[in-house]
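**Q** Fold the following for me, if possible:
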Amino acid sequence: MDPVPRATSDDTNPLRRLSLDDLRLRTSMKWRTYPDDVLPLWVAEMDVPLAVPVAEAITDAVALGDTGYPAGTAYARALADFARARWDWDGLVVERTAIVPDVMLGIVEVLKLLTGPGDPVVVNCPVYPPFYQFVTHMDRRVVEAPLGAAGRIDFASLEGAFRHAVADGGRAAYLLCSPHNPTGTVHDAEELSAVAALADSYGVRVVADEIHAPVVALDAGFVPYLSVPGAENGLSLMSASKAWNLAGLKAALAVAGPAAADELARIPEEVSHGPSHLGIIAHTAALRDGGDWLDAVRAGVDDNRRLLAGLLAERLPEVRYRPAAGTYLAWLDCRPLGLGDDPAAAFLERGRVALSPGTSFGTGGAGHVRLNLATSPELLTEAVRRMAAALT
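**A** Modelled structure (predicted):
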């Protein structure tokens, strides 16, 4: 393999701050799963230094020995302020929130409130693999409603899934991924209002995973599900985790619409013991003081979307890629390459690039890969070069 180019020092773009040598010092999943000759562009960790306000908040807490149990509503208040400033939404009421360990464990707790063993949970596939894993492990069953050809919600498909889900008269939920992972689709207000109306007509409860909400293109806007008409009995899970690269600092918030507040209040008190106190400190600092850093990351991801589109057009023109407005993930249709259902295996074995296999995202994922854009332009360029070389 040719040497990997080094990232350049660019104070305006956090994605250009760290070299490959810097990144390989990390001990997290992204950097320890594969050998050192593999470029890891798979799991959703960003190749960035911590935002300074977050690092300072953590180090200040450690210096004080402030490493006990979490308490208070600072995180919820910071998220409410962020939602008001960023999304022009005043509907995030601190009293209608609950601290949970992370978004997926929060989803589990909320689904326990809304459904029982064996009940159906509708998902839009292809979708984040833990949706399948966590739902089935809690003894619920997944009902798929495939996305449309453009990667947006197919309402005929969704209505069919709702009809099937409630056919036996039981309780049903819809686990909405917004923005959608892996496609990056940012659902608009009209679509979300249609979701709320359809769910109401079938008696399906909506639970929105909005973990990627802060990470949208600079020219795009995010619409919280609970902000649209008809979503009053919905629930949302939010976190600063993805936007500020805080997966190792566990904390998230469950947020209820006004008609779901009593249900959210039934979450067992011991669930609030699961989040890390340092995690809550970090997430609160990110939401309060990390806005400039976030916008720099968003600009860097925007640049990388354009870069990837150009690189694929030049080196892998058969790969279909539709740059999306949300997340820092790219969904690549590699079926024209003839690499079978799992092209990620070929890119790993022959090109030494680790990507997420599309087969793990459910129906519609075969022949696709998910690529993490939150890296330096140099590493992204090298990854596409290796992917192209894997075909020769």
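
**Q** C-alpha from now on. contacts and neighbour counts both.
**A** OK.

**Q** residue boundaries of the strands in the stretch 51-200 of the chain?
**A** 97-100, 120-123, 141-144, 173-177 (DSSP state E, counting those that start in this stretch).

**Q** Go through stretch 188-205 and flag the buried ones.
**A** 188-189, 191-196, 198-199, 203-205 (16 or more other CA atoms under 10 Å).

**Q** Distance from the chain centre to it, please.
**A** 21 Å (CA atoms, centre = their mean, to the nearest Å).

**Q** Stretch 60-75 too?
**A** With CA atoms, centre = their mean, you get 26 Å for stretch 60-75.

**Q** now do stretch 144-161
**A** Worked out by CA atoms, centre = their mean, stretch 144-161 lies 19 Å from the chain centre.

**Q** this one as well, want them side by side:
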Amino acid sequence: MDPLPGATPDDTNPLRRLTLGELRRRTSMKWRAYPDDVLPLWVAEMDVPLPAPVVTAITDAVARGDTGYPAGTAYADALAGFARARWGWDGLAVERTAVVPDVMLGIVEMLKLVTGPGDPVVVNCPVYRPFYQFVTHMDRRVVEAPLGADLRIDFAALEESFRQAVADGGRAAYLLCSPHNPTGTVHGAEELAAVAALADRYGVRVVADEIHAPVVALDARFVPYLSVPGAESGLSLMSASKAWNLAGLKAALALAGPAAAEDLARMPEEVSHGPSHLGIIAHTAALRDGGDWLDAVRGGLDDNRRLLAALLAEHLPAVRYRPAEGTYLAWLDCRPLGLGDDPAAVFLARGRVALSSGPGFGTGGAGHVRLNLATSPELLTEAVRRMAAALD
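**A** All right, here's what the predicted structure looks like:
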């Protein structure tokens, strides 16, 4: 394997702080799923050191032996403050929140509240693979509403899926991914209001996965689903895990609109036993004191989106890529390369770069790969160079 240049320490960009050697000391999934000659740009972990306020909060808790069971509303209070400062949203009512182990398990619990076994759950494909896995595992059925060619919600397709979902008179839900994974699309206020109106017309309950909410481009604006007119009966799941790289410190929040408060109140008490006390401490510190660090990451991601576009234009010009406003993921259309339904398998075998396979994201995923941008410019450059070499 050719040596990879080390990252250039840059205090203003957390994505440039760690070398490949330092990253390979990690024992998390991203760095242990593949051999050492593979560059991992697949699972949603960021190549960053934790923000200092989070490190301090965790180490202080451990030093005082504060490692028991979670209690209180500090996490919800911190999220409400973040939402007010960042999104101009005063409607996050702490009394209409509940802690859950993580966003996907929270989604399962919310779907159980508003649907029953065998009921349909609408998703906008291509979409995050666990949507399919978790929904079917809980004995619901997935109804796909494909995104449009512009990778935004296709409202004609969404209405048709709603019509199908309620055709037998039963209950149905819409699992909204906002910002969207894998495309990185950030839904606008008008789009979300249209979603709410359509859901109300057909009696479909909306459950919004907003885990990537804080991670948008510096010139983009995230709009919480529950903040738009007509979303009063909606449910949302939020977490600091993606934005501050805290996936291993389990904690998330379920949020209910005013008309969904009774639904949330029916959530079994034992669900609140799943979140980690240290996780809640870490997430709370991130939301309260990690804003400057987050903005530095967002700036670094903006740079990486531009870098990726330039690298692809130079080395893989046939690949179609639209730099997105949200998440730290890039959705690459590799169909012009003629690599079949799963180009990620080719890039792994021939180029030793691990990407997420497109077919796993459902209809519209064949011929695509998802690339994790949350790494150093040096590693990103080397990965594209290897991807190009895989075609030789």
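
**Q** Does residue 266 of the second structure touch residue 113 like I think?
**A** Yes. Applying CA atoms under 8 Å, one finds residue 266 of the second structure in contact with residue 113, separated by 7.3 Å.

**Q** Let me know the next secondary structure element after the lengthiest helix in the second structure.
**A** Longest helix of the second structure, by residue count under DSSP state H: helix 291-315. Beyond helix 291-315 of the second structure on the C-terminal side, the first helix or strand identified by DSSP states H and E is strand 320-321.

**Q** Mind giving me the packing neighbours of that next one?
**A** If you count contacts as 3 or more CA pairs under 8 Å, 6 or more residues apart in numbering; DSSP states H and E, strand 320-321 of the second structure packs onto strand 329-333.

**Q** for the strand it packs on, packing partners?
**A** strand 320-321, strand 368-372.

**Q** repeat that for 10 Å
**A** Packed against strand 329-333 of the second structure by the contact rule (3 or more CA pairs under 10 Å, 6 or more residues apart in numbering; DSSP states H and E) you find helix 291-315, strand 320-321, strand 368-372.

**Q** Could you dump those into a markdown table with mean neighbour count and distance to residue 79 of the second structure added?
**A** As requested, those are exported to a markdown table (neighbours: other CA atoms under 10 Å; distance: least, CA to CA, whole Å):
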| stretch | mean neighbour count | distance to residue 79 of the second structure |
| --- | --- | --- |
| helix 291-315 | 19 | 12 |
| strand 320-321 | 17 | 33 |
| strand 368-372 | 26 | 25 |
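
**Q** and the angle from the longest helix of the second structure to strand 368-372?
**A** With axes from the mean of the first three to the mean of the last three CA atoms, to 10 degrees as the basis, helix 291-315 of the second structure and strand 368-372 are set at 140 degrees to each other.

**Q** my guess is residue 290 of the second structure contacts residue 52, does it?
**A** Yes. With contact defined as CA atoms under 10 Å, residue 290 of the second structure reaches residue 52; the gap is 8.1 Å.

**Q** Please say which of the two ends up with more neighbours.
**A** residue 290 (19 against 14; other CA atoms under 10 Å).

**Q** which residues sit in contact with that one?
**A** 50-54, 243-244, 283-284 (CA atoms under 10 Å, 6 or more residues apart in numbering).

**Q** Any quick ChimeraX command for the buried ones out of those?
**A** Here is the ChimeraX selection string for the buried members of the contacts of residue 290 of the second structure, based on 16+ other CA under 10 Å:
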select :50,51,53,54,243,244,283,284
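
**Q** Residue 382 of the first structure: helix or strand, and which one exactly?
**A** Per DSSP H and E: helix 377-389 holds residue 382 of the first structure.

**Q** helices or strands next to that helix in the packing?
**A** strand 39-40, helix 291-315, helix 343-351, strand 353-354, strand 368-372.

**Q** so how far is the last one off the chain centroid?
**A** To tie it back to what came earlier, the one meant is strand 368-372 of the first structure. 13 Å.

**Q** same check, this time on the fourth one
**A** Computed by CA atoms, centre = their mean, the separation of strand 353-354 of the first structure from the middle of its chain amounts to 20 Å.

**Q** The helix or strand following that strand vs the second structure, average offset?
**A** Toward the C-terminus, strand 353-354 of the first structure is succeeded by strand 356-357 as the next helix or strand (DSSP H and E). Following the fit onto the second structure, the mean deviation recorded for strand 356-357 of the first structure is 0.2 Å by mean CA distance after the TM-score superposition for the first structure.
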